[in-house]
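Participant: Structure here, sequence nowhere to be found:
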């Protein structure tokens, strides 16, 4: 009913928002809705057509006044509304693929205005007689007004005692009905479609861990024999948002003689519940009977290969991935045609960072040869992650979604994810979809929306009892905070996640999160590095013991970063990382780790060695979609610091010719500086726009700041250059104990400020003292030591420097020809 037609219905209360249709306003808990005007207009349109589909054409016509806008504009407004609505935002505002949007509003969400007061009998005598044409409410009011007030009062007194009695009786009926409903369930059956996934949780006291394994093994075995995948959850559910059925076995109390347990199999509104009291072996029989009665007929005969596969899946559920790999390999030895074991083996190898081994394991999986569309899609979903080059022209939608993210076709991927999110999904499909969505948003630098999606998906997983998925989704907080330059927040989040993974028993994932903590924690030269080295060595051992190759390589690279001043240790760490890469055949596989090694060589300012390694990598075909961008970025950086500007610009030209996404590259701000020094002003300005989009960390934007200052210097506007650099220098000087990277940035800013009109000698002197103090400590690294030398040399003779004696630069300094040239005292 439209507002303003005499109805007492005025709007809705949805989640955390109140929509007032009479006034055309949207408000939140504390007044403001937090939505943009365009998003508010969209929400009002959907509210006026609540529970009805609103097409995109209608939205454009009403909210955008018929103007042509990209689909992303509507999608962004929808995201804002869902975030403002709270955790149930996606349930309230639903997407209908290729059709539009639907705002689902239950009856109890309606807001009604207070009814007008009934006038007294004295006033009612002045009411005019009503006609048949008068509204029904007006005729009822006139009839009531004609009844003597004494009669009305008497009727009220007679009925006053009846109302509480009715309420009490209804409460008794409800109280009696609830337990009856819990024990008596309507007739129904668990219905499996061909692509369904089943979830299961076995909850037992800690002393009965052996029983949990036994019950899980039986569940996995019976499901596998019926071609059903099982996803294991860790806690009891609040609700099950996934398409498949959920099995929960809960042992409330018991010992080795007697158990008190319940078994629940639920899908949608169908809920089968059984109580059990007796010996432990009887519970296993009760579970077998429940599954046999309600699951589909057995499709495979049990055998030795099945036993090995089930043992592998059980090891996975315990997070014992090393055992799981051995069992899957044993299953394939017993039956080489066992596709489920091959899919599980390839997926687990890839998860551990052994990309080439995963590709080899999946070599015999050819989607085109599969006649079963469900199994074909499972293979395509696997190949989309580990070997996207082997996908056919038209993979199933979920495989296509993953492949688009891997190929950096991010906007296309977001549209596909939005379409798929409108369809019910099994637990594994849902997690795959959420991972793809969050990764796409992070790569697009849409950080507020990425944070919302991480928190929303985490809440869904927690309510479902899937703690491992909730933690896995939260690992995205590390890169999210790092993109924002919030290193402390990234380290704190990953520390908590690593602890929770370890509590669940997943040591491999705990090692990865511990690596993230070390990556996010700045290197502060000094005695604290002893503890950092010990922590990283422990991570290397934990990662190797749990089979997590990726975490092991990255921990070795972090050790190398700390030990750049210790040549022998540095070479040893890099040599071990290279060996692990060769062992896993990642030097030509779908992995960026060979480029991370070259990045450390560049960081150690060994540019000639880095360029030689880049040439080797470029001669090897590499399937990773970001490999060309990384190779060219490292090439540009090496040539730039060697003062080979033409070669550096050629690297940027090659990126542009290849159509690589510069915004997603390691640092477009650096390209702005390269093109500024090469006197390519117009092109430099284009990169400034990407650099200053508000999505870069301070470590990245420092290069953009230097580029802006250099442009002013080259244009003869040096005074403006000092104003640009001064605020950053002050911010770095305010840090009580700067890290290596912050001290390097201070040296960079200060030495470019020397000689500028208006430059404050006291600030520059304070910068020199800070830089030299940190550079004198263990672990300063060649970049900071060179920065200290160049700053001292630039200040010599300007009145701000004290020591002007000639000092030889380190042996590797001749490679930094550009830094040395730009730091010479200006006339």
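Facilitator: Everything's here; your move. Here the structure is a predicted model, which means the values were calculated and not measured.
Participant: From here on, just use CA atoms for contacts and neighbour counts.
Facilitator: OK.
Participant: how many neighbours does the nearest residue in space to residue 305 that is not next to it in sequence have?
Facilitator: For residue 305, ignoring the flanking residues on the chain, the nearest one in space by CA to CA, 6 or more residues apart in numbering is residue 331 at 4.5 Å. Neighbours of residue 331 under the rule other CA atoms under 10 Å: 26.
Participant: Run through the residues that contact residue 331.
Facilitator: Contact analysis of residue 331 by CA atoms under 8 Å, 6 or more residues apart in numbering lists 304, 305, 306, 307, 308, 309, 338, 341.
Participant: buried subset of those?
Facilitator: 305, 306, 307, 308, 309, 338, 341 (16 or more other CA atoms under 10 Å).
Participant: Packing partners of the host helix or strand of the fifth one?
Facilitator: Using DSSP states H and E, residue 309 falls within helix 304-317. Using 3 or more CA pairs under 8 Å, 6 or more residues apart in numbering; DSSP states H and E as the contact criterion, the secondary-structure elements in contact with helix 304-317 are helix 209-224, helix 321-334.
Participant: now for those, which one comes closest to residue 543?
Facilitator: helix 321-334 (11.4 Å; CA to CA).
Participant: chain center to the lengthiest helix in the chain: distance?
Facilitator: Ranked by residue count, the top helix of the chain under DSSP state H comes out as helix 162-183. Distance of helix 162-183 from the chain centroid (CA atoms, centre = their mean, to the nearest Å) equals 46 Å.
Participant: and here's the other structure:
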């Protein structure tokens, strides 16, 4: 299987309906008997158990159950049949066949795990213990009236705190990911530009196939500090320290959903509230009483009767020990299954403990400067105290200081032992998320966490961020707009982060009007929140500035970037401020290339901070300025420099954006070996984002150029299967582009009817370039059908569009293609004029493959005009430059040689060249060339000599002839 084993334990048994599945011995146990299953069939069952109610396509099942193995299609049908038989006749309908698609597993109940017998006995023994109260430090009260009637009766003293009924385990059908507590609101102010400008970013998160472990139901917890009026520091600091230490633990337990407050309208019984307080002990100058009142849905008022009150006695000098002990007891009462969990001990000197509490309070009040100062003091005094380093990592990331954040996370990780396994899992995911080199690892871990715990909004935010960075904005948008999380109940900071991310997503998708509206709404909301939100205001202003400059109709407005810079400066983010001012300068300078002193300073600062995103974006922006200025060699050099920066950082999203830029260049200059290597890198992994298609299109282009039509079709089909796995719809932009490319392939094969259907879809593209390309395809189809008049109409329209295009690679590709078609309708002068406008510029830019195609076109025109000597000279030069594996170029050169032999009156050489070319066309499935050659043989009268029968002449492609090239143009 492609996923780790889903067993929650070696001896676990899964239960669904009246069937029990023994994971250790791989058998199915039914009331009427049991059956042991072979490995592949059991793996297939695990896939179904992991995702009930989901359409599993046949291709997906082959990839997950038989990875890397070539098997017959009937193997899957046979395995499903045997699996139904193993489940038993009454249950065979649990596996529903979806005609021509796959299968859906539809059991009558959710999948759950049966506790291991030893654990079950321990649980029963605890429930039989009498309810006792520790009168010295605990006061137990009856359960509040809001408890559900069918909730289990649990003792309130030494037993567990009564909890609401656990809902049945949710089906693991969501996609998810997490931004942990250590991450900032916006990781990189540069990311907006990267996502808007990149051809396509990369490395999307891989979904695991494991069944979610069966864990206790989600607990919603509110931790409040009791309102004690004008309390002095002697009682305020201990409560803040207890809050900091308890909240840190709860945030690392994935089944806990933390709330900042409980609206009274929610009523009792909706979640658990822990109210913390401290008071001096009468008669003891150093004595301290820490108190935790635990109840369901209370407001925090001391007059509200709690379900349970926990008390810990201590001293100011021994504050850390008292806080540590009480936090352990609170966790055990809220989460009985965590009662034996081991955590690092809280062991801080009294003065350092108070500074850690002060740092926590400053963070809560959004006093970032004081939070950093206090955290730095704690970390300096106690270098192994992990929470201080985690706080500093968060603060470093807020200011785009990736290298500092990684340093603090490394120090924190070394000081965190022991930890519960789930807490360690979250911390490792957090560390991986910060490290650009570990993004794929973070994606896997966070996707699994968010799918297992869909109520955790922080997991969903991080997953969405990773999906966006990896080139799947639609999946990120769907995740943030799903119904698993009630965002109105989330803390305001988290809601703001979601709004910023949604704005980023719609901007990336090209809906700039919606992005502007959303950003303006968020800015209005932030304006009412005070100085602690300056960084978020800067991020929104940056979004508004980018949206403004992303619309061609808008006049450049450097002031918009200056406003963002001012907010970043107020927030202490000097790198963000410098970057925003760099963009303001760019808006003033316009398109003129050339590095300025301020750009060099910013690059150095970004490199020092470990912020590869800003550095690569600057290089990429400068590269495109050179491209627009016609300096294509400098454009490629700067892209390679940017890729070196991205490679050094290990950030695969940055690497892939640049790999796509350079892949396009490899294809244009004809460096096929480099292009194939880049395609292999870009196609790695099991992701299903749109990047899969772009790599496949380049792959198909190379195969088609080499004359391997079948492999070109297969590359596109593989990408389509991956993009539509598990019933996903193919994005419209990709569907339209796919139709265009397949139409091109159909025309090479000579299947005009199929090509026409593709062209109809292609002409509805949103991109003007694709609409123009659909006209080119239509003109080719017209020619093959023998309608040159209609082809001329299409070509005239495209010529007008070409004249209005900016001079660059898109323009030159259009020129090369349209001029070749004009020659075929005997518009030799117009074709030659088009070649003349572009050939020299292509050569100067280093796009030798395009230039070679244009030179072959000029040789064809010379041959058609009867100037064989000039045609041979030009063709000989082109052959020296054409790659030997470029079939679409070599076939044209070989055709010129054939026509030259025909005009030279050498029948033996003509027939030999004809036979060789005909055989190669047949091997390459080049239907058009086959038709052209056979038409030429009949017209020239050597058809019988080469084995063609006159009565077998096909009229499927009446326009596929070489008359335009082989006859006197005066006719």
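Facilitator: Perfect, I can see it now. None of these values were measured; they are calculated from a predicted model.
Participant: TM-score of the superposed pair?
Facilitator: With the length set by TM-score structural alignment, normalised by the length of the first structure, the two chains reach a TM-score of 0.56; 608 aligned residues with a CA RMSD of 6.2 Å.
Participant: wait, residue 742 of the first structure sits on residue 731?
Facilitator: No: counting by CA atoms under 8 Å, residue 742 of the first structure does not reach residue 731; the two are 10.1 Å apart.
Participant: higher neighbour count, the two?
Facilitator: Counted by other CA under 10 Å, residue 742 of the first structure and residue 731 do not tie: residue 742 has more neighbours, with 21 against 10.
Participant: Just give the nearest non-adjacent residue to that one, would you?
Facilitator: The nearest residue in space to residue 742 of the first structure (CA to CA, 6+ apart) is residue 732, at 6.8 Å.
Participant: so which strand or helix has that neighbour?
Facilitator: Since the elements are taken from DSSP H and E, residue 732 of the first structure ends up inside helix 718-733.
Participant: Can you list the helices and strands that whichever helix or strand comes after that helix packs against?
Facilitator: Going down the chain from helix 718-733 of the first structure, the next helix or strand is helix 740-753, by DSSP H and E. Packing partners of helix 740-753 of the first structure (3+ CA pairs under 8 Å, 6+ apart): helix 698-714, helix 718-733, helix 761-775, helix 781-795.
Participant: Now check the second structure for the residue matching residue 343 of the first structure.
Facilitator: With TM-score structural alignment as the matching criterion, the partner of residue 343 of the first structure in the second structure is residue 390.
Participant: I figured its match hits residue 406, correct?
Facilitator: No: the pair residue 390 of the second structure / residue 406 is not scored as a contact, 9.9 Å apart, by CA under 8 Å.
Participant: Quick check on those two: which one has the bigger neighbour count.
Facilitator: Neighbour count, other CA under 10 Å: between residue 390 of the second structure and residue 406, residue 390 has more, with 26 against 22.
Participant: average gap between the helix or strand that the more buried one is a member of and the first structure?
Facilitator: For residue 390 of the second structure, the element it lies in under DSSP H and E is helix 386-398. Comparison of helix 386-398 of the second structure with the first structure after fitting gives an average deviation of 2.0 Å (mean CA distance after the TM-score superposition for the first structure).
Participant: now that helix: how far from the chain's centre is it?
Facilitator: With CA atoms, centre = their mean, you get 26 Å for helix 386-398 of the second structure.
Participant: buried ones in whichever helix or strand comes after it?
Facilitator: Remark: after helix 386-398 of the second structure, the chain's next helix or strand is helix 402-414, criterion DSSP H and E. For helix 402-414 of the second structure, the neighbour count (16+ other CA under 10 Å) marks 402, 403, 404, 405, 406, 408, 409, 410, 411, 412, 413 as buried.
Participant: same deal with stretch 499-513 of the first structure?
Facilitator: Here stretch 499-513 of the first structure shows 499, 500, 501, 506, 507, 508, 509, 510, 511, 512, 513 as buried, counting by 16+ other CA under 10 Å.
Participant: Closest to residue 709 of the first structure out of these?
Facilitator: residue 513 (38.4 Å).
Participant: measure the closest one to residue 460 of the first structure for me?
Facilitator: 22 Å (CA to CA, to the nearest Å).
Participant: same deal with residue 764 of the first structure?
Facilitator: Distance from residue 764 of the first structure to residue 460 of the first structure, by CA to CA: 53 Å.
Participant: between those two, which one's more packed in?
Facilitator: More crowded of residue 764 of the first structure and residue 460, by other CA under 10 Å: residue 764, with 26 against 20.
Participant: who touches the helix or strand hosting residue 450 of the first structure?
Facilitator: Element membership for residue 450 of the first structure, per DSSP H and E: helix 447-463. For helix 447-463 of the first structure, the surrounding residues in contact (CA under 8 Å, 6+ apart) are 79, 83, 87, 237-241, 434, 438, 441-442, 467, 469-471, 473-474, 476-477, 480, 695.
Participant: repeat for stretch 749-761 of the second structure
Facilitator: Under CA under 8 Å, 6+ apart, the answer for stretch 749-761 of the second structure is 709, 736, 739-740, 742-744, 746-747, 774, 777-778, 781, 784-785, 925-928, 957.
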